[in-house]
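**Q** Build me a model from this:
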Amino acid sequence: MIKYSIRRQMTAIFIGLFSLILGLVLIINNAFLGHYYLSHKADDLIRTYNDVNAKLESGSLSDSDSVRDILTQLERANVDLVVVDGGGNAILTTLGESDPRLKEMFSGLFGMEGVDHENILKRNEDYTIYRDKSSQVQRDVEYLKMWGRFMDGSWFIMQCPYASITESASLANRFLIYLGCIGMVIGGLLVWMFSRSITRPIMELAGLSQEMANLNFDTKYTRGGMDEIGVLGNNFNKMSEKLERTVSELKQANNQLQKDIEQKEKIEDMRNEFLGNVSHELKTPIALIQGYAEGLKEGISEDPESREFYCDVIIDEAAKMNVMVKNLLTLNQLEFGSDEVQFERFDIVRLVKGVIVSCEILVQQAGAKISFISDESICVWADEFKTEQVVRNYLTNAIHHVGNEKRIEVRIENGDGKVRITVFNSGTPIPEEDIPKLWDKFYKVDKAHTREYGGNGIGLSIVKAIMESFHQKYGVENFDNGVAFWFELDAKA
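**A** Coordinates of the predicted model:
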C-alpha cells in the first residue's frame, strides 16, 4: 500500500498551481484592469483626434466620402464628436440636432475650468483627456472626454462612454472563477489519467525491485519504451541478469567452500582416527617384538628351539605390521582419490580362477573345500587390479572364517547388464548389529580369532573404498549355515 501516491501528488500540484495562477490573475485584474481600460480608451480618442486632424489639414472634410468614413470610424469606436469653428458654428458632429447630448457637449467646450484636476488623465497644448461623471443626460453613464483644438484652429470635444471599472472587473473575475473551476476539474481529470501512464510502469518497477530483493530474478520489465522509465526498466532487466549470474556464482563458490570445509574436517577426523587406530593396532605386535627381542638379548632360554620360536614370533609380528602398513597406504590412496581408476574390459571368470589358485595353500591349511560356479567366460568393465584386490579380500576373509562343514563357494552370475560375484563360507552368521560396522577400518567381529591369522580389520574397508570408486553395489548376507559377501560390476560399456 503506497502512502504518498505520485498520481495524487501530481494532481494536487496541478490543482494548487492552477489555483495560484487563478488567484494571481484575480489580484492583477482588481489592481490594474481599471488603469488598462482607461489607457486603452484614451488611446482610442487620441487615434481619432489624429485622423480627424489630418483630414482637416488636407481639407478633405469637404468631400462627403471622407466625412462618411470619419463618421463610420467614430460610430464603430462608439465615440461622439463635435467640431466648431472660431465663430461657434458646428463644422462636424456625430450627433443629431435633437440629441440632448449635443447641447451638453457644446457646454463642455466652454466649461473646462470646472474640471477637477484629479480626473485629468493627460494634458498638452493641443488637447486634454479627462473623466467626467457629471452627465445630466445619462446619469448612470460615465464618460471619458477629450477637449482641445485642431491644427486649423477649430475646437472640438469628443467623448466615449465606458462601463464602471469596478463592475467590469467584478464580472471578469467572476467569469475567471467559473472558467478556472471548470479548468481545474477537467485538468485534474486529465492529469489523473495521464499520470496513470507514468505510475503504472513505476509500480511495475517497484514490484520488480521487490522480487529482486527476494532473490527472484525471473520477473522482467515488459512495458518497454524509449523514455526515461523505459531506459530504467531495461537497466533493471540487465541488473537482474547480472545479479542472477553473480548470486549463482556465489552459491557455487559457497558450495565449493562448504565442500572444502567438509573435506578438511573429514581429513582431520580421518587423520585422528587413523593415528588412533594405527597406534592401537601396532601396540600389540610392537610389545611382542620388544618382549621377545629382550628375552633373546638376556638369554632367557638357551634352548635352540625356544630361540627359534622367539625369532619366528618376531618375524611373524613384523610381517603382520608390514601387511597392515601396506593395506593402510592402499586404503589411504583410495579414500583420498589419489589412486586413479583405470576402466578396461577383462574376463572376470579368468581373474577369479587365478585368485582361487593363488589361495589354494591357504584353503588346504584351513581344511576347507572350495567350489567355483560360473560360465566359461564373462567380460566386465572395471579396474582389473583393484577388482582382484576385492576378490582376494573376500576369499581370504572366507578362508579365515570358514567353519562347520568347511565349505567355500564362489559364484558368478550374469543378468541385465550386471555381473554379481558372491563368495560364501560356511560358519557362524555375523550378528545383525555388527553388519553395518563391518566396512569400518579396524573393526573386528571376533577379535581373538582375527588375531590368530593376523587380520587387522582393513580388508573390508579397502573393498568399500574400491567399490565406491567404481560406483557399484556391494554387501553381505547372512544365511543359517554361513555368510556370503558380494559385489557387482557392469557387463556393458
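**Q** only C-alpha atoms for contact and neighbour calcs from this point on.
**A** Will do.
**Q** Could you look up the SS state of Tyr130?
**A** strand (DSSP: H, G, I helix; E, B strand; the rest coil).
**Q** contacting residues around it?
**A** Asn119, Ile120, Leu121, Lys122, Leu144, Lys145, Met146 (Cα atoms under 8 Å, 6 or more residues apart in numbering).
**Q** helices or strands next to the helix or strand harbouring Val185 in the packing?
**A** Assigning secondary structure by DSSP states H and E places Val185 in helix 165-213. Judged by 3 or more Cα pairs under 8 Å, 6 or more residues apart in numbering; DSSP states H and E, the packing partners of helix 165-213 are helix 6-58, helix 228-298.
**Q** Please generate a structure for the following sequence too, so the two can be compared:
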Amino acid sequence: MKISIRYKLLIYMTVNIFIFALLLYGSNIFFAEKYYMSNKKSNLIETGKKISKLIAEKSPSYELDDSNLIYEIESVEKEIGGTIYVGTLDGELYYPLKNKPTPPTIEADKGSPFFKYDNNFNFPFKSNLEPPEKPEPAIKNWERYDKNSFFIVMRDPQYKIETLRYQTHLDNGLELLIWITMTGISENATISNNLTAIVGGITIIITVIWALFVSSRFTRPISEMNRITKKISELDFSQTLQVKKNDEIGELSYSINQLSYNLDNAIRELNIKNRYLEEDIEHERKLDKMRQQFISDVSHELKTPIFLIQGYADGLKANVATDEYKRNFYCDVIMEETEKMNMLIKDLLDLSKMQSGFFSVNKTNFNVSFLIKSIVSKYDYIFKEKNICMKVAVEEELIGEADPIRIEQIIVNFMNNAIEHIDDKKIIKLSINLKGNKIRVSVFNSGLPIPEESIDKIWSSFYKIDKARTRIIGGTGLGLSIVRAIQEAHKCAYGVENLYDGVEFWFEIDLAKKI
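**A** So this is what the prediction gives:
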C-alpha cells in the first residue's frame, strides 16, 4: 500500500508529540512527588541554617526574649508556610513561647514536638539510626541528613494528613524543628499530572491539525514537482513550477525549471539537426540516384555512336563497301556520330563547370533585339528547308544586362528544341516582352503539350519525354539542364507553359539601368 509523504509526515509528528506527552505524564507520576519532596527538604535545610544563624547572632543563651529575633522567626514561618520549634529534648520550648499547637507525634513522645535521641544520636525506639522493623503507624519514613540532622515523614491518624519534619541539633545545645504539611506536595503532583494529561491531549489534537497544515504546505510543492517531472518525462515542457520560496525547495523548483528549459532547447535543437540531417541524407540519396542515372544516361548516349562508329569502321576495314558511294556513306556516318559525341562531351563539360561552382557569367549591357534578329537570321536556311513559319515579335532597342554569349546559348537551345518538337502546323514564334525591370524572351512552337508529370523533370540532365523520337532526331538531353544552370547563375527566372495550341519556353534577364 502506497502512503504519501504528507501522511507519513503527519504520522511522524503525531507519534513524536504523543511519546513526548506520555513521557511527561509518566515523569510527573513517578518523579514529580519525589522532586517536590527533594526540593522541600532543601528548603527546610536552608531554613534551618538561616534560623540557626539568627539565634547564634542575637541570643547566645537559651532565652529567646529578643523581640526582633522572634519577629524574624515568625516571618520565616510565614515565608515557608510551616511551623518552627526551638527547645530542648526534654520538652522545654523557647519558641514559640505559648499557645502554639504541637505537630502530630508518636505516643512515646506525646506532649513534646521533638524526637528524643541519646548522646550518640540514637533514637530510643531503635539504635544504629534504623527505623524499627514494625514502626508505629504514625511514622511513614525517616532519613538521616547528617550527624546532627534528620527528616521524618509522619501521618496524623486523626486528620489524615502527612507532615515532613526536619529536626537538627544547634551548636548552643538547642533543638530546632521545622515541619510542614505534605498536603500541598501531593496535591501539586496530582494537579500537575492532571494538567499534563489535559495539556498533552490538547497538544496532540493541535499537533494533528498543525501537522495536516504543515504537511500540506510542505508536500504541495513536492506533488507539483512530481507532476511537472512526469510531464518532462513525457517530453512536455509547456509547464513550469512557480518558485515562491527562497529555500531548498525553491532552489529545487528553479533547478527543475532550468532542467526543463535546457532539455526543451536541447531536444528542439536536436530535432532541427535531425531534420537537417534527414534532408542531407535525402539530398545525398537524390544525388547518388542522379549520379547513377547520369552514368547510365551518359553510357546510353555514348553506347550508340560508339557502336555505330565501330561497326562502320570494321566495315571499311573489311572492304564491305565495294564502291566509292558506300565508302563515303560509311565515312559520313562515322563523322556524324563523332560530331554527336563531341557535342555531348562539350555539353557535359559546360554543365559540369556550371554545377561545380567555378562557372561565372560576364554581365554586360547589350542590345537584346539585335541579338535575337542575328540568331533568327542564322536559322533562315533551316526554316526554308523544313517549311517552318517563323514569327518574330521584337521591340526595338531593348538593352539587357547579362552575359550575351550565354543568353545566345539559351536561345539556340530553345530554338533547336522547338524545331525538334514542332508539329504539322510548323509554327515557331519568338517574342520579347518588357515586364517591369525584366526582359522576358519566349520561344513558342506548335505541337503536343508536355505531360504535367514531366514539367519539372525536363530541366534535369538527360531527361527525355520520348527517348525513341529524340534518338532519331538527335539531341543529348542536356540543353535544358544548361539553360537552368545559366539562369541560376544570372539569378533570373525561367520556365515552360503548355498553351492551347503548343508549348512556350521562356526566360528573363535584367533590364539595363539607364545612365
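**Q** before we move on, back to that, for the helices and strands packed on helix 165-213 of the first structure, give me JSON lines that also has mean neighbour count.
**A** What follows is those, written out as JSON lines (neighbours: other Cα atoms under 10 Å):
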{"stretch": "helix 6-58", "mean neighbour count": "15"}
{"stretch": "helix 228-298", "mean neighbour count": "14"}
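**Q** For Glu104 of the first structure, which of those is the nearest?
**A** helix 6-58 (18.6 Å; Cα to Cα).
**Q** and that closest one with helix 165-213, angle?
**A** 150 degrees (axes from the mean of the first three to the mean of the last three Cα atoms, to 10 degrees).
**Q** In this model Asp156 seems to touch Pro104 of the second structure, though I could be wrong.
**A** Yes: with contacts counted by Cα atoms under 8 Å, Pro104 of the second structure reaches Asp156, the gap being 5.9 Å.
**Q** Of these two, which one has the most company?
**A** Ranked by neighbour count (other Cα atoms under 10 Å), Pro104 of the second structure and Asp156 place Pro104 first, with 21 against 16.
**Q** ok now do the more buried one, which residues does it touch?
**A** Pro113, Met154, Arg155, Asp156.
**Q** Could you say which of the residues you listed is surrounded by the most neighbours?
**A** In the contacts of Pro104 of the second structure, the most neighbours by other Cα under 10 Å go to Pro113, 27 neighbours.
**Q** Please name the residues that touch the nearest residue to that residue once chain neighbours are set aside.
**A** Using Cα to Cα, 6 or more residues apart in numbering and skipping residues adjacent in sequence, the residue nearest Pro113 of the second structure is Thr102, 5.7 Å away. The contact partners of Thr102 of the second structure, taken as Cα under 8 Å, 6+ apart, are Gly111, Ser112, Pro113.
**Q** Report the angle between the helix holding Val185 of the first structure and helix 228-298.
**A** Using the same axes, to 10 degrees: helix 165-213 of the first structure against helix 228-298 is 20 degrees.
**Q** Mean deviation, helix 165-213 of the first structure versus the second structure?
**A** Comparing helix 165-213 of the first structure with its match in the second structure after superposition yields a mean distance of 3.8 Å (mean Cα distance after the TM-score superposition for the first structure).
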